[in-house]
Structure formats: structure tokens, C-alpha cells
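**Student:** Give me coordinates for this.
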Amino acid sequence: MNIIILNTQCANLLSIKLSIEHLGYNAIITNDPNIISTADKLLLPGVGSASEIMQQLYKNQLNEVIKKMTCPVLGICLGMQVLSSFSDESYGIDMLDIISVPVLLLDSHDLPLPHTGWNQVHFDKNNVLLKGIQTGSWFYYLHSYAYPINKYTIATSCYNVHFSAIVQKNNFFGVQFHPEKSGAMGSKLLSNFLEI
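**Tutor:** I've put the predicted structure just below:
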């Protein structure tokens, strides 16, 4: 199986690769459009700013390549937000518009931003990504922006307000948390994705 991790030059690339290898698979980190277009599974990691990651995608002519992917694609944290229509960050940034929902600054009220640490993920419908995972399981977060609840939401978390923890549109999945930092449940979710 050809598992590709998009090289977004962010800090969590190696930890995602190691998590996949721990599950018994090999993964390639690349930003070569020709290699990416052959993927059986594509992971879009992200830590940092929306403007930086979008600049990377356009610089490497990956924006259209990603949109045309027909294999399962998993966006992680900022990589999930890349799939959105628009990000509130830095006065507004156009994203890939695969999932036509904007990403907004969390209305955390008196809670600090970024939302950092463990939080529960809740869902009431079965999904291939959540096989063997119970609602209320804990996952690790590090973010200030999120999708509001929308028609593509398949799981939620709450940090003063409820937000989308997981979204799906066709073959595109997004998780706002970091499965590679989320212990056994994170490993299970990655395994589920790789087995789709």
C-alpha cells in the first residue's frame, strides 16, 4: 500500500510517520505532486499557520492535486482546516474549499487559547474511522481554530463551545486533534483510516 504523508514542513511529520510504522506500515514523506497522485492513502499533517501551509501547497502546485484525490485522505489539525473553504486566521485566508465550511476562531470565553491538551470526542453514529472507539474517548488537541458543527461533522468536542472534532466529505476525512499524540485511541483511529 502506497501511504503518503504530505511534506508540509511542520513539526509533527516524523511523529505521524513513526505512528504509522508502529502499526506495521511504511509511509513516505514527500511534496512531489507525481508521487502524491499515486497514493493509496494520503495524510495532510499540519502545525503552524494557515497562510504558511497554503503558501506551501501553491508553491508546490499541490492545491489542485489534493482536490482531485480519489483515495482516502486524512487531514490532521491544521491539515483538516486546509480542507475548509476559508480560515478566520490572519484576517482571513482562502483554503482548498473541499469541505465548504469556514474555520473560525474558537469562542473560548475565559478559557485560554490555544486549546491544548486532552479532551473527549463524542459521536452518535458509526463511522469507519471510529470503529472500535467509544464515544467519550480522549484525544490530544493543540489548536485555536475549528470548524463549527456542520453537515459534515461526524464527531464533536467542547471547549466552552461545541466544535467539529471529526468531519467527512466523501473520501476526505479531517480530525482536529492529533491522533499521533493520542495514545491507544489515536493509534486505533490511524489504523482504521489505513484499513479503509
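**Student:** Every contact and neighbour count from this point should use C-alpha atoms.
**Tutor:** Fine.
**Student:** so how many other residues sit close to the nearest residue to residue 39 once chain neighbours are set aside?
**Tutor:** Spatially, and ignoring its direct neighbours in sequence, residue 39 is nearest to residue 2 (5.2 Å; C-alpha to C-alpha, 6 or more residues apart in numbering). By other C-alpha atoms under 10 Å, 14 other residues sit near residue 2.
**Student:** Could you also give me the structure for this second sequence? I'd like to compare it with the first:
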Amino acid sequence: MIALIDYKAGNLTSVKKALATIGADVFVPQSPGDLAEASGIIVPGVGHFGATRALDQSWIDAILARVGEGRPLFGICLGMQWLYEGSDEAPDCPGLGLFSGRCFRLGTVRLQPDRNIKVPHVGWNSLSIERRMSIVEGVQANAQVYFTHSYAAPRSGETVAITEHGGAFTAIVQRGQVAGVQFHPEKSGDVGLRILRNFLELVG
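**Tutor:** Prediction:
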């Protein structure tokens, strides 16, 4: 069973529907203890990084415990940003710290500031795959996916794919059983469904 975390940062309906399309069994845990039943965890979300404060220390401890046991974790959009150390959007709100670095506002990339780009970044854009990892198995180079966000994670050695919008940012990240995507796979057609299937393969 896949645990879909609901912390009131966006509608879960489209994510649930996409997961049902690929045959995933999904439940929404009501308390951190419910995660003991989860074979994998998905953290979705849209909006302000500060919304992750709803996931208090008991949720954080439970999620990290499951990750420590080797259960796969997948972050979508804001959920991916939460996997990092934090975000300039809410400087006093820490992330999980599973990936190093802080999320930044689009157009303020240190080496390529571009104040003229449209923020938020909404619509279809292409992926440039930098590392062939399991989360992008079967995904073609330059595949198009759907974004809606104002902040993003920096490139690192764990970046799997980047996208350009006022500079490059991490669109997909993966280390072992932990992965995240900045775009919305549930709104990205066959490419998004393939990535969700790849996560289910991690779950086994």
C-alpha cells in the first residue's frame, strides 16, 4: 500500500486518480503511526513551502524511520522541495534534509540571474536527463512534462534531470529509494504515468 500524505497543500484527487490508473493501492494516513502499514510514501503538494509546517516532528520522525527501513519515498512539486534542507520561500522552515541544498526562487540562480522570466513557471517544458536512474526508466530525452511552481531545487550530483526556466533547476532527483520530481506527473500524460510506474517498481 502506498501512503499518500495529506497536509492540506493541494488537492490529492488527481494524484489518486493517476495512481489508480496504474493499479496502485493507495491510502491516506490519518496519523504518523499509520505509516507502519506503508510499503512506499508519496508526499505531493503545491503552494508555499511554509505549508510543510503541518508535517510536525511526529510525521517527520515516522517518515524518516520508514526511509531508514528502506521504504521508497517520492516527493511531487512542493513535496520534492521538502526533501531538501529548506527553501528561500520560508527561511525559518526546515526541510527533511535528505538532499543537500536549499530551494531558490526562479530567475535568481546565482550564475544566471534573469528577472524577466515569468514566475510562477506554469505549463509544459522539457526534461534534460543527466543521469539514467530507475525513476526515468523508459523516459525519452527531452520529454515534456507539466510544471506549476515559483521555487526549485539547485543542481547537484544527485540531479537526474534538469529543466531550464531563467536558468537550470533540478526537475528530477534520486538517491537510492528516495526520489522527487518538481513537475506534476499526474498532469504530465504518459510520461508522468511512466515515472509513477517507475516509483512503484522501487516499491516492489
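**Student:** Provide the TM-score value for the superposition.
**Tutor:** The TM-score (TM-score structural alignment, normalised by the length of the first structure) is 0.93; 193 aligned residues with a C-alpha RMSD of 1.4 Å.
**Student:** So what's the residue count around residue 91 of the first structure?
**Tutor:** By the criterion of other C-alpha under 10 Å, residue 91 of the first structure has 6 neighbours.
**Student:** so how far is residue 155 of the first structure from it?
**Tutor:** As judged by C-alpha to C-alpha, to the nearest Å, residue 91 of the first structure and residue 155 of the first structure stand 28 Å apart.
**Student:** just residue 11 of the first structure next, same as before
**Tutor:** Between residue 11 of the first structure and residue 155 of the first structure the distance is 25 Å, computed by C-alpha to C-alpha.
**Student:** Mind jotting down where the strands sit in the first structure?
**Tutor:** Under the criterion DSSP state E, the first structure contains strands at 3-6, 28-30, 41-44, 73-76, 86-87, 93-94, 102-105, 115-121, 137-143, 145-146, 153-159, 161-169, 172-175.
**Student:** now what about stretch 170-183 of the second structure, what contacts it?
**Tutor:** With contacts defined as C-alpha atoms under 8 Å, 6 or more residues apart in numbering, stretch 170-183 of the second structure is touched by 67, 70-81, 83, 127, 133, 135, 145-148, 152-156, 158-163, 202.
**Student:** buried subset of those?
**Tutor:** 67, 71-81, 83, 127, 133, 135, 145-148, 152-155, 158-163, 202 (16 or more other C-alpha atoms under 10 Å).
**Student:** Show me which residues of the longest helix anywhere in the second structure are buried.
**Tutor:** Longest helix in the second structure, counting residues (DSSP state H): helix 189-203. For helix 189-203 of the second structure, burial by neighbour count (16+ other C-alpha under 10 Å) applies to 191, 192, 193, 194, 195, 196, 197, 198, 199, 200, 202, 203.
**Student:** That helix to strand 144-149, inter-axis angle?
**Tutor:** Computed with axes from the mean of the first three to the mean of the last three C-alpha atoms, to 10 degrees, the direction of helix 189-203 of the second structure lies at 80 degrees from that of strand 144-149.
**Student:** Right, I'll leave it there.
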